[in-house]
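Engineer: Make a model of this:
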Amino acid sequence: MKINIRDAKELDLLLESLAFEIIQARILYRMYCGLIDDMQEYEDDMNHSPGFWHYTLTSLRETSFLGLCRIYDQHAEGLNLHNLLETIRDNPQMFATDEFKKRLKDNKFVESLAAESRTPQSQNIAEHLRYASEENPIVKKLIVWRNNIVAHRGAKLSLGRKDILNERQIPEEEINELLDQALKIFNHYSYLFKASTWSSNAIGEDDYKNCLQLLRAGILQKKQTFLEAARANQKTCADD
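Structural biologist: Alright, predicted model coming up:
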C-alpha cells in the first residue's frame, strides 16, 4: 500500500530510512558469512571463548535476517520496499525534470543530469513490485519465517510443527539474491530521484578480520609469557 506523503522532502526521508535498512542488513550478513568462512582458520583461537563467538554469530545472523524481513515486509502501514515502490508509482510528479533541478540546484552537473529521463517507467515499477511481493517465491518463504520466528514465535511452531520452516528453507544464495536485488531496485529509483546511489560495499564491513588477527596475536603473546614464566621458574628451582 502506498504511503501518503505531502512532498518530495518526505519521499527523500523514506528513501533515506529504507537505505539504512538495506545497507545495514547487507553489512551484517556479510560479516556473519565472513566469520563463518574464517572459522576453520581461526577455530583454535575462537575456542578460547566459544560462548562469546556463538552469541556474536547468532546476533549477526538474526539481526541481518530481521533487517531483510523489514525490507520485504508486506504490512500495509510499514516502510518496506513494496510500499515504497507503490508510493513512487503514485507520485510521478515528484520525478519531473523541474522538480529534479530544484533538488539538485547546487550540483554543477544538474543540467547534464536532468537531460536524462527521470520519470520511473511503469513497466519497471510493475516488475519490481512483483519481485518485492509474495508473488516472488523467495519473498513468500521469507514472510513465513517473519511470521513464525522473526517478528514473533508462532504457537504451532512451538508445539512441534517444524515443517512450517523446514519446508521453506532459505539458503545463502537466496538471501544474497534478496539483499542484492533490494539494493539494485532501490538504487534505480534513488538515481532517478536525486542522481545518488548507495555502494554495494561499506567501509568497515571486514573489520572482524582485525579482531581475529588481534585475538590470535594476544593468545600467542599469552602463551609466550606463560612459557617464559615457566622457564624462569625452572631456572630458579635448579639454582636452589
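Engineer: make it CA atoms for all contacts and neighbour counts henceforth
Structural biologist: OK.
Engineer: neighbours of the nearest residue to residue 15 once chain neighbours are set aside, just the number please.
Structural biologist: Sequence neighbours aside, residue 190 is the residue nearest to residue 15 in space, at 7.3 Å (criterion: C-alpha to C-alpha, 6 or more residues apart in numbering). Using other C-alpha atoms under 10 Å, the number of residues around residue 190 comes to 18.
Engineer: Isn't residue 190 up against residue 120?
Structural biologist: No: the criterion here is C-alpha atoms under 8 Å, and residue 190 misses it with residue 120 at 10.5 Å.
Engineer: Which other helices and strands does the host helix or strand of residue 123 contact?
Structural biologist: Taking DSSP states H and E as the definition, residue 123 sits inside helix 122-131. Judged by 3 or more C-alpha pairs under 8 Å, 6 or more residues apart in numbering; DSSP states H and E, the packing partners of helix 122-131 are helix 81-89.
Engineer: From the rest of the structure, what touches the helix it packs on?
Structural biologist: Helix 81-89 is touched from outside by 1-4, 14-15, 18, 71-74, 76, 120, 122, 125, 128-129, 132-133, 182, 186, with contacts defined as C-alpha atoms under 8 Å, 6 or more residues apart in numbering.
Engineer: Spell out for me the PyMOL command that would select the buried members of those residues.
Structural biologist: Selecting the buried subset of the contacts of helix 81-89 in PyMOL, with 16 or more other C-alpha atoms under 10 Å as the burial test, is done by:
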select buried, resi 1+2+3+14+15+18+71+72+73+74+120+125+128+129+132+133+182+186
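Engineer: now the other sequence, so there's something to compare against:
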Amino acid sequence: MGFKINNDEEMDRLLTGLANDIVDAHVHYKMHDDLITALQAAPEVARESNNFWHMTISAHVKLSQAMLTRAYDQEHQSLHLKSWLIAIRDNPDMFSAASFRERMKENPYVDSLAEDYRIPDRAQLEADIVLCSSSDPLVRILMYQRNNCGAHLSAKLTAAGVKISDQFPLTYADFKRLLERSLTIIHRYSTLFVATSYSTNVVGRKDFETVFVAVKRMLEQNQVEKDAFIAKAMKAEN
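Structural biologist: Predicted coordinates:
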C-alpha cells in the first residue's frame, strides 16, 4: 500500500495537502461548536432565523466530517494519514540531518533546528499507522459511515430501513478524539520534516458575532417602537 515519492518537494506537497484537510476539519468543527454555544446564549437571535442557523451549523459539521474522513481514508493510491505515514516509513532518508539542512537552508535558525534528532521513531511510526488504519475501532466506524452514508449511500441498507448512524454510532466525543489524533500525528512528523506546526484557529472565526449584534439591535429597536406605539395608543384613548 502507498505511493512512490521521488524527492523532498513531493513530500512537502503531500504534507501540505494532508494538513489542509486536517486543519479544515478542525476549523469547521470549532465554528460548529462556537455557533451552538452562541445561539444557546442568545435564543432571541436563534428564533429570528431558526432554519438558517440550523442549516449553517449542519453545513459546518458535515464539512468537518468530510475533511476528516478524507484524512482517514484507506484507498491505496489516495493521500491520507495512513498512506502518508507509510511513505514516511519507506523514505527515512528524507528525515536525515543532511536532508533537513538542505531543505531548510534558507531558514536563519537551521543550525539550532538541526541539532534535534529528526529521524522518526520507528515504534511510534508503526503505532501511528495502526491508529490511522481500519483496524482501529473508531477509524473503522468512521470509514463505515463514510462508505455507506457519506461519500456513498448504501442502496441495500437504505432499502432495508437501516439507520447507519444507529447501527454504527460515532459520538461527538469519538469524533473529537479522531480530530485531536489527526492533528497530533500530523504535527509529530511536520515538526520533524520542516519544523512546522499548524494553527486550527482561522482569522474571522468569530465574525458571526457581528450578525448577533445587528439582530439584537434590531430587536431592541423593534421593542422601542412597539412600546412607543402602545404608549401613543393608550394616550389617545385617554
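Engineer: which stretches of the second structure form helices?
Structural biologist: Along the second structure, the segments classed as helices by DSSP state H run 8-41, 43-48, 50-71, 81-90, 97-103, 110-114, 122-131, 137-149, 155-159, 164-167, 172-194, 208-237.
Engineer: what's the most buried one of those helices?
Structural biologist: Ranked by average neighbour count under the criterion mean count of other C-alpha atoms under 10 Å, the helices of the second structure are headed by helix 81-90 at a mean of 20.
Engineer: what sits against the spatially most central residue of the first structure?
Structural biologist: With distances taken as C-alpha atoms, centre = their mean, the first structure has residue 25 as the residue nearest its mean C-alpha position (1.3 Å). Taking C-alpha under 8 Å, 6+ apart as the definition of contact, the neighbours of residue 25 of the first structure are 63-68, 179.
Engineer: measure it to residue 71 of the first structure for me?
Structural biologist: Applying C-alpha to C-alpha, to the nearest Å, one obtains 9 Å for the distance of residue 25 of the first structure from residue 71 of the first structure.
Engineer: One more: residue 179 of the first structure?
Structural biologist: Distance of residue 179 of the first structure to residue 71 of the first structure, computed by C-alpha to C-alpha: 9 Å.
Engineer: which residues are common contacts for the two?
Structural biologist: Residues touching both residue 179 of the first structure and residue 71 by C-alpha under 8 Å, 6+ apart: residue 22.
Engineer: Mind reading off the mean deviation between stretch 16-25 of the first structure and the second structure?
Structural biologist: Here stretch 16-25 of the first structure is compared with the second structure after superposition; its mean distance to the aligned residues, by mean C-alpha distance after the TM-score superposition for the first structure, is 0.7 Å.
Engineer: before we move on, the earlier item: need the contacts of residue 25 of the first structure in CSV (columns: distance to residue 166 of the first structure).
Structural biologist: Converted to CSV, the contacts of residue 25 of the first structure look like this (distance: C-alpha to C-alpha, whole Å):
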residue, distance to residue 166 of the first structure
63, 20
64, 20
65, 17
66, 18
67, 21
68, 19
179, 22
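Engineer: on that earlier part again, so which of the helices of the second structure comes closest to residue 200 of the second structure?
Structural biologist: Ranking those by distance to residue 200 of the second structure, with C-alpha to C-alpha as the measure, places helix 8-41 first at 5.4 Å.
Engineer: Give the aligned equivalent of the residue nearest to the centre of the first structure in the second structure.
Structural biologist: With TM-score structural alignment as the matching criterion, the partner of residue 25 of the first structure in the second structure is residue 25.
Engineer: Residue 170 of the second structure versus the residue nearest to its match when sequence neighbours are not counted, what's the distance?
Structural biologist: Computed as C-alpha to C-alpha, 6+ apart, the closest residue to residue 25 of the second structure that is not its neighbour in sequence is residue 64, at 4.1 Å. Here the criterion is C-alpha to C-alpha. By it, residue 64 of the second structure lies 14 Å from residue 170 of the second structure.
Engineer: cool, and residue 77 of the second structure?
Structural biologist: Residue 77 of the second structure sits 26 Å away from residue 170 of the second structure when distances are taken as C-alpha to C-alpha.
Engineer: One more: residue 41 of the second structure?
Structural biologist: The span separating residue 41 of the second structure from residue 170 of the second structure equals 27 Å under the rule C-alpha to C-alpha.
Engineer: With residue 233 of the second structure instead?
Structural biologist: When C-alpha to C-alpha is the yardstick, residue 233 of the second structure and residue 170 of the second structure sit 57 Å from each other.
Engineer: Please apply the same query to residue 100 of the second structure.
Structural biologist: Taking C-alpha to C-alpha as the measure, residue 100 of the second structure falls 39 Å from residue 170 of the second structure.
Engineer: do the same with residue 204 of the second structure
Structural biologist: 29 Å.
Engineer: of those two, who's got more company?
Structural biologist: Taking residue 204 of the second structure and residue 170 together and counting by other C-alpha under 10 Å, residue 170 has the greater number of neighbours (15 against 8).
Engineer: I figured that one hits residue 142, correct?
Structural biologist: Yes: contact status for residue 170 of the second structure versus residue 142: in contact at 7.1 Å, counting by C-alpha under 8 Å.
Engineer: ok, now which ones touch residue 165 of the second structure?
Structural biologist: Contacts for residue 165 of the second structure were tallied using C-alpha under 8 Å, 6+ apart; they are residue 145.
Engineer: Which residue of the first structure is paired with it in the alignment?
Structural biologist: In the first structure, the residue paired with residue 165 of the second structure according to TM-score structural alignment is residue 165.
Engineer: ok, residue 5 of the first structure touching residue 12?
Structural biologist: No: counting by C-alpha under 8 Å, residue 12 is not a contact partner of residue 5 of the first structure; they are 10.2 Å apart.
Engineer: could you dump the helices of the second structure to CSV with distance to residue 200 of the second structure?
Structural biologist: Rendered in CSV, the data for those read as follows (distance: least, C-alpha to C-alpha, whole Å):
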stretch, distance to residue 200 of the second structure
helix 8-41, 5
helix 43-48, 26
helix 50-71, 12
helix 81-90, 17
helix 97-103, 25
helix 110-114, 24
helix 122-131, 21
helix 137-149, 21
helix 155-159, 36
helix 164-167, 27
helix 172-194, 9
helix 208-237, 18
